[in-house]
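Visitor: Here is a sequence together with a model predicted from it:
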Amino acid sequence: MSVHPRERLVPELLHPLRLSIVAKIVGTHSITFRELRDDLGVSDAALSRHCSNLEAAGLVSVTKTFIGKTARTRLSMTTDGEVRWQSHRTAFCELIGVDTGPLSATEPTGDAAPADAATPHPHRRARS
């Protein structure tokens, strides 16, 4: 008997924010914490907590560098994280009955602004 696709889903990617984080990193290969926070419209605390969970699970690599005295945190996928992401994506597509197709650099990454982009997100900081 074959394994049902739900059994191949990666538990750490079942939370919507963690799924969004990984999808954004995969689409950009590497992203700063600040860019990720602004793109996802979440608080620093929420993003930090979920990034820590993904790092502990071995899916994401978090590196800190300093520019002067300012810390810059950058996130990227680990090799194991990329494999597990692809497995999760394939299992999810099978579960909902859609073709997985290749994940390529030409696929949209969700950067297009939604129709209601003029409405600020409650956690997003205003830019001056």
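Guide: Now that the structure is in, tell me what you want to look at.

Visitor: C-alpha only now, for contacts and for neighbours.
Guide: Fine.

Visitor: okay, now residue 70: neighbour count?
Guide: 8 (other CA atoms under 10 Å).

Visitor: For residue 64, see how far away it is.
Guide: 10 Å (CA to CA, to the nearest Å).

Visitor: Outside of the longest helix seen in the chain itself, which residues are in contact with it?
Guide: The single longest helix within the chain, with elements called by DSSP state H, is helix 79-96. Residues outside helix 79-96 that contact it (CA atoms under 8 Å, 6 or more residues apart in numbering): 5-6, 8-10, 13, 22, 26, 58-60, 99-100.

Visitor: So for it, what gets flagged as buried?
Guide: 81-82, 84-92 (16 or more other CA atoms under 10 Å).

Visitor: okay, now the one to match up with it:
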Amino acid sequence: MSDLDPVIHAPARLQIMSLLAAVEEAEFSFLRDETGVSDSVMSKHATALETAGYVQIRKGHVGKRPRTWLKLSPTGRQAYKAHVEALHDIVARSGMTLIPE
């Protein structure tokens, strides 16, 4: 059985990783709004994921407004997949599944 990844397991980080797994990249403000955290909390989580090598952060401008985008790195995509598999293993021990039938 795989171990849960403590970097990913924090609820907001798990949400961020899940959202990023479904897209090529996402804007900081979208991720902040979807997770329901403040700018500063989102920034701390993004930095933690970047430090772990799980996300890549790109800064730029749309018009004159600064923007920040995040995307999963190949390492992050693999770590997220392993984390989800570990969650499946844990839930399977109870005889249940993560996806309702």
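Guide: Arrived safely, thanks for sending. Every value quoted in this text rests on a predicted model; they were computed, and no experiment measured them.

Visitor: overall similarity of the pair, as a TM-score.
Guide: The TM-score (TM-score structural alignment, normalised by the length of the second structure) is 0.85; 96 aligned residues with a CA RMSD of 1.8 Å.

Visitor: coming back round to it: which ones among the contacts of helix 79-96 of the first structure map onto strands?
Guide: In strands, defined here by DSSP state E, the members of the contacts of helix 79-96 of the first structure are residue 60.

Visitor: Helices - which of the contacts of helix 79-96 of the first structure land there?
Guide: 22, 26.

Visitor: ok, of the contacts of helix 79-96 of the first structure, which come out buried?
Guide: Buried among these by 16+ other CA under 10 Å: 5, 8-10, 13, 22, 26, 59-60.

Visitor: From residue 4 of the second structure, how far out is the spatially most central residue of the second structure?
Guide: By CA atoms, centre = their mean, the second structure has its centre lying nearest to residue 17, at 1.5 Å. Using CA to CA, one gets 14 Å for the distance from residue 17 of the second structure to residue 4 of the second structure.

Visitor: next one: residue 78 of the second structure
Guide: In terms of CA to CA, residue 78 of the second structure sits 13 Å off from residue 4 of the second structure.

Visitor: How about residue 15 of the second structure?
Guide: Taking CA to CA, one finds residue 15 of the second structure at 15 Å from residue 4 of the second structure.

Visitor: With residue 27 of the second structure instead?
Guide: For residue 27 of the second structure relative to residue 4 of the second structure (CA to CA), the value is 27 Å.

Visitor: Turn the buried ones among the contacts of helix 79-96 of the first structure into TSV, columns for distance to residue 41 of the first structure.
Guide: Output for these, formatted as TSV (distance: CA to CA, whole Å):
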residue	distance to residue 41 of the first structure
5	31
8	29
9	25
10	24
13	18
22	15
26	18
59	22
60	20
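
Visitor: wait, is residue 31 of the first structure part of a helix?
Guide: No. Under the criterion used here (DSSP: H, G, I helix; E, B strand; the rest coil), residue 31 of the first structure is strand, not part of a helix.
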